[in-house]
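Undergrad: Sequence and predicted structure below; questions after.
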Amino acid sequence: MQFIDGGVTAPKGFTANGMLCKIKESSTKNDLALIFSEKLCNAAGVFTQNKVKAESVKLTKENIANGKAQAVIANSGNANACTGEQGAKVARKMASLAADVLGINSGDVIVYSTGVIGKQLPVEKIEKNIQSLKDGLSKEGHKEARTAIMTTDTHYKECAVQTVIGGKTVRIGAMAKGSGMIHINMGTMLSVMTTDCAISSQMLENALRKSVAGTYNCVSIDGDTSTNDSLTILANGMAGNDEITCEGEDFEIFYEALNAINTQMAKKIAGDGEGATKLIECNVSGAKDVETARGLAKAVISSSLAKAAIFGSDANFGRFLCAMGYSGFDFSPEKTSITFESAENSMRTGATDFIGEQKGKRTSLKVFENGVPLDFDEALAKKVLQEAEIKINIECKDGTACGTAWGCDLTYEYVKINGDYRT
């Protein structure tokens, strides 16, 4: 398996495009995207568990219930959530507009929307530009599409991998958005995945749900689960491998590639949280089961106090233990150890006045061991926590299971962005 360029158009048979329609009048970047497969695809998806769901989510769940789809139309600037009957009509109109220009059934169109909640989406702007959007579909169009779904994101998020299944080269591509209102709990984060692998809808769903549990669902920016969280995958089978219809070697190879992309995309989203300056990775080992390990890790990266401490480069590990304690997941505090690990080899080594060690290009500093605080070097800890990427490694000694979660620091800029987001 190797990472490649191309995003959602890396697999055979997929084209894409994006353009500016000014769905939000103040927009200056692309805000409408279209992704198309020349062949009907097997499809699967997972969606927000928020009781309040956007109209695009409701329609997409309905449209892929039969395991089929061929196109994705997505807009930013308006979430089309809490918009009632009019919003439902708009979502259906978006699907029919895309279907008409592509010459496909409207029931085979996935609809994504993201942006401000509680405002009617001006679908007439999409209608005015849909033909131009379709006419610009190309293999290079992933570059235009990947920016069209961004809201407060500071940079686009895409990824693609290539592997071999049954002697055939198989590619999987993805693009995503997500910066705020992120506390993913799927089945405002959007992700579109494409593949030319021949795989049944059921096995697509199995792979997706298995992967999401340890990737996207282990991300939190601010504790708010969006009304619009959606992750769908389309598989057109054009790689020419024998269709994967059951578990086995081919399925495991596909899953490994899918999970590699989802892990990278989850980290990209976590690192681009609204106002964020640092990516936090919390690794829990020695838990009694995987669910517990992931739950404890997510509790740590979701804690506002822990996130604020990371922002201030303050080694206040008590906040991490506190979050673990109220998480609802069982662990033994008296057997727990915590280590901070930096992402870069920029710290001093070889001194005798601190507890720390080099691990390749990373600097490790243990601050808590078997339920007891250590006499660590506060200055070194601050340097470790000033890095752009920080690992919090927690050892529980209650079992053998491991889990990872990703988040970011809580900054003044987050409040500024969300204080006047609508106006």
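TA: Sure thing, it's come through.
Undergrad: From here on, just use CA atoms for contacts and neighbour counts.
TA: OK.
Undergrad: Number of residues surrounding Thr152?
TA: By the measure other CA atoms under 10 Å, the count of residues near Thr152 is 19.
Undergrad: Ala276 is in contact with that one, correct?
TA: No: with contact defined as CA atoms under 8 Å, Thr152 does not count as touching Ala276 (11.5 Å).
Undergrad: other SSEs contacting the helix or strand harbouring Asp250?
TA: Using DSSP states H and E, Asp250 falls within helix 249-271. Counting contacts by 3 or more CA pairs under 8 Å, 6 or more residues apart in numbering; DSSP states H and E, helix 249-271 packs against strand 157-165, strand 168-177, helix 201-214, strand 279-287, strand 401-408.
Undergrad: try 10 Å this time
TA: strand 2-3, strand 157-165, strand 168-177, strand 190-195, helix 201-214, strand 279-287, strand 401-408 (3 or more CA pairs under 10 Å, 6 or more residues apart in numbering; DSSP states H and E).
Undergrad: in the longest one, what counts as buried?
TA: Just to be clear, that refers to helix 201-214. 201-209, 211-214 (16 or more other CA atoms under 10 Å).
Undergrad: now those residues as TSV including distance to Asn78?
TA: Converted to TSV, these look like this (distance: CA to CA, whole Å):
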residue	distance to Asn78
Ser201	30
Gln202	32
Met203	33
Leu204	29
Glu205	28
Asn206	31
Ala207	31
Leu208	27
Arg209	27
Ser211	29
Val212	25
Ala213	28
Gly214	29
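Undergrad: Can you say which two of the residues you listed are spatially most distant?
TA: Ser201 and Gly214 (20.7 Å; CA to CA).
Undergrad: tell me the contacts of Glu144?
TA: 16-20, 29-34, 136-138 (CA atoms under 10 Å, 6 or more residues apart in numbering).
Undergrad: repeat for Ile253
TA: So Ile253 contacts Met1, Thr163, Val164, Ile165, Gly166, Asn259 (CA under 10 Å, 6+ apart).
Undergrad: and what of Asn75?
TA: 18-21, 23, 30-34, 94, 111-115, 121, 126, 145, 148-151.
Undergrad: Okay, one more to line up with it:
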Amino acid sequence: MSLKGFQFSAVEAAIKKPGRLDLALIFSQDPAQVAAVFTTNKVQAAPVVISRQRAANGSARALIVNSGNANACTGEQGMTDALECGRRVSELLGLPDDELLIASTGVIGQALPMDRFRKAIQPLVDGVAVGTLEDVADAIMTTDTFPKLERRRGEAGGVGYAIEGVAKGAGMIQPNMATMLSFLVTDAAVDPDFLKSAFTEAVDGSFNAITVDGDTSTNDTALIMANGAAGNPVIKAGTPEGASFLALLHDVLLSLAKQIVKDGEGATKFVEIRVKGAESHADAKKAALSVANSLLVKTAFFGQDANWGRIIAAVGYAGIPMDPDRVEIRFDDVVMARHGIFAGGDAETAGTEVLKQKEFTVTIDLHIGAGEAAVYTSDLSYDYVRINADYRT
């Protein structure tokens, strides 16, 4: 079963440099419901400002996105340029301007090279019947080392539907929505209110549960378009079909989120930080993020140093209720500390072996409540510094 009613295109506009796809289009042949979340950074790129306003209407037919230039901190000219790009695409597609969303990613503080955009827009629209979602995934990459794409299939009322999505991101990652972008499309018919609530819930457990370097971008955008082309009965909240749709949506988003962490700039480790036994879910997540963002913890992961003391310290300054004498810390199944006390030399040896793996889980049990949360992060390597020191060159 293939996705129905969506078309894709991507072209090379040489926005930052030639030799790669960097301008993409997603187009729904039918009217589509839309739900979106955006960066909470007070410094917001022109496309974020525009798309936030348009997505509030609850419907959209198309999205244009470029990489290589964030169009952030570019003043009134940046807003004018973004609107012109959108208007030219809308005219060629025969759409009202407010049915087209805009996204950008790349270098902050540089004006869009509008002459290149103008030349590329006609080929972009002309190619919409032959492009693929894979092309879009390629076109939105910046420092990413691989394209990020995920697909799931579901059924409602005996009718099959698809949920497909792409994402980009490797550095400047702590979305807090919501440099990270993610675009999902589904041909399922979904109640608009349920679509918004389901997307927000799924984002909270995926994109809002990852961190590479603790930075929240000026351009973070995640959205979903649902056009109903599959012809299924409308999926609503509080139904088995709604629960299934939410589960599939969460699967797609969590897979994309994990791909972003695994592609973290210079990353050599993928680490799940799981906090249990907190007073609330919010406290558990706050503690997990505190550990995941600690530079001392992340460098210890890179160095394969089983330094559990840095972890308990990061929990201690997270600003949540805790009793150090109750804390237990495990690396996978290896108990490193119990009742806040080191488990001994054998634990150090076994814990070091765990940290030699490319993927592992750190579990912190506070033993004071039922709150639990997971956050996904990477280590911090020499290459992270090199990549970001050279980013603009």
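TA: That came through, no problem. The model shown is predicted, which means the values in this text are computed figures rather than measured ones.
Undergrad: which bit of the second structure covers the helix holding Asp250 of the first structure?
TA: Using TM-score structural alignment, helix 249-271 of the first structure corresponds to residues 240-262 of the second structure.
Undergrad: any idea how far the matching stretch is from the chain center?
TA: 11 Å (CA atoms, centre = their mean, to the nearest Å).
Undergrad: average offset between that stretch and the first structure?
TA: Superposed on the first structure, stretch 240-262 of the second structure shows a mean distance to its aligned partners of 1.1 Å (mean CA distance after the TM-score superposition for the first structure).
Undergrad: Name the residues of that stretch that are buried.
TA: In stretch 240-262 of the second structure, counting by 16+ other CA under 10 Å, buried: 241-242, 245-246, 248-262.
Undergrad: cool, and stretch 53-70 of the second structure?
TA: In terms of neighbour count (16+ other CA under 10 Å), stretch 53-70 of the second structure has its buried residues at 54-55, 58-70.
Undergrad: just to revisit the earlier point, put the buried members of the contacts of Glu144 of the first structure into a PyMOL selection.
TA: Buried residues among the contacts of Glu144 of the first structure (16+ other CA under 10 Å), as a PyMOL selection:
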select buried, resi 16+17+18+19+20+29+30+31+32+33+34+136+137+138
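Undergrad: can you tell me which of the contacts of Glu144 of the first structure stay in contact in the second structure?
TA: Contacts conserved in the second structure for those, using both residues aligned by TM-score structural alignment, their matches' CA atoms under 10 Å: Ala16, Asn17, Gly18, Met19, Asn30, Asp31, Leu32, Ala33, Leu34.
Undergrad: Ile102 of the second structure maps to what in the first structure?
TA: So Ile102 of the second structure corresponds to Val111, using TM-score structural alignment.
Undergrad: Hmm, that match is touching Thr60, no?
TA: Yes: look at Val111 of the first structure against Thr60 with CA atoms under 10 Å: they come within range, at 5.8 Å.
Undergrad: any common contacting residues for these two?
TA: Contacts common to Val111 of the first structure and Thr60, judged by CA under 10 Å, 6+ apart, are Val72, Ala91, Arg92, Ala95, Ser230.
Undergrad: so the first one makes contact with Ile110?
TA: This means Val72 of the first structure. Yes: under the criterion of CA under 10 Å, Val72 of the first structure makes contact with Ile110 at 4.6 Å.
Undergrad: list residues touching both of those two?
TA: With CA under 10 Å, 6+ apart as the test, Val72 of the first structure and Ile110 both reach Leu34, Ile35, Thr60, Ala95, Ala98, Val192, Thr232, Leu234.
Undergrad: counterpart of the first one in the second structure?
TA: Spelled out, that is Leu34 of the first structure. That one, Leu34 of the first structure, aligns with Leu25 by TM-score structural alignment.
Undergrad: if I've got this straight, its match is in a strand?
TA: Yes: counting by DSSP: H, G, I helix; E, B strand; the rest coil, one finds Leu25 of the second structure located in a strand.
Undergrad: What ranges does the stretch 1-150 of the first structure have for its strands?
TA: 2-3, 14-19, 32-47, 68-76, 109-114 (DSSP state E, counting those that start in this stretch).
Undergrad: need these in TSV with distance to Glu395 of the first structure, can you?
TA: TSV is the format used below for those (distance: least, CA to CA, whole Å):
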stretch	distance to Glu395 of the first structure
strand 2-3	31
strand 14-19	44
strand 32-47	31
strand 68-76	41
strand 109-114	38
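Undergrad: And the strands in the stretch 251-393 of the second structure?
TA: Going by DSSP E, counting those that start in this stretch, the stretch 251-393 of the second structure shows strands at 270-278, 328-331, 334-338, 341-342, 359-365, 371-378.
Undergrad: Make a markdown table out of the ones you listed and add mean neighbour count.
TA: Converted to a markdown table, those look like this (neighbours: other CA atoms under 10 Å):
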| stretch | mean neighbour count |
| --- | --- |
| strand 270-278 | 24 |
| strand 328-331 | 23 |
| strand 334-338 | 21 |
| strand 341-342 | 16 |
| strand 359-365 | 21 |
| strand 371-378 | 25 |
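Undergrad: in the stretch 1-150 of the first structure, which spans are helices?
TA: Applying DSSP state H, counting those that start in this stretch to the stretch 1-150 of the first structure gives helices spanning 55-63, 84-102, 123-135, 142-148.
Undergrad: I'd like the distance from the longest one to the chain centre, please.
TA: Centre-to-centre, helix 84-102 of the first structure and its host chain are 26 Å apart (CA atoms, centre = their mean).
Undergrad: residues in the second structure matched by stretch 13-20 of the first structure, start to end?
TA: Counting by TM-score structural alignment, stretch 13-20 of the first structure pairs with residues 5-12 of the second structure.
Undergrad: and what of stretch 397-411 of the first structure?
TA: Counting by TM-score structural alignment, stretch 397-411 of the first structure corresponds to 367-381 in the second structure.
Undergrad: Do I have it right that the match of Leu34 of the first structure meets Val11?
TA: Yes: using CA under 10 Å, Leu25 of the second structure is in contact with Val11, at 9.1 Å.
Undergrad: Overlap of the contact sets of the two?
TA: Asn66, Ile121, Leu124, Val125, Gly127, Gly131, Asp135, Val136, Ala139.
Undergrad: and of those, the nearest to Thr299 of the second structure?
TA: Of all these, Thr299 of the second structure sits closest to Ala139, with 31.6 Å by CA to CA.
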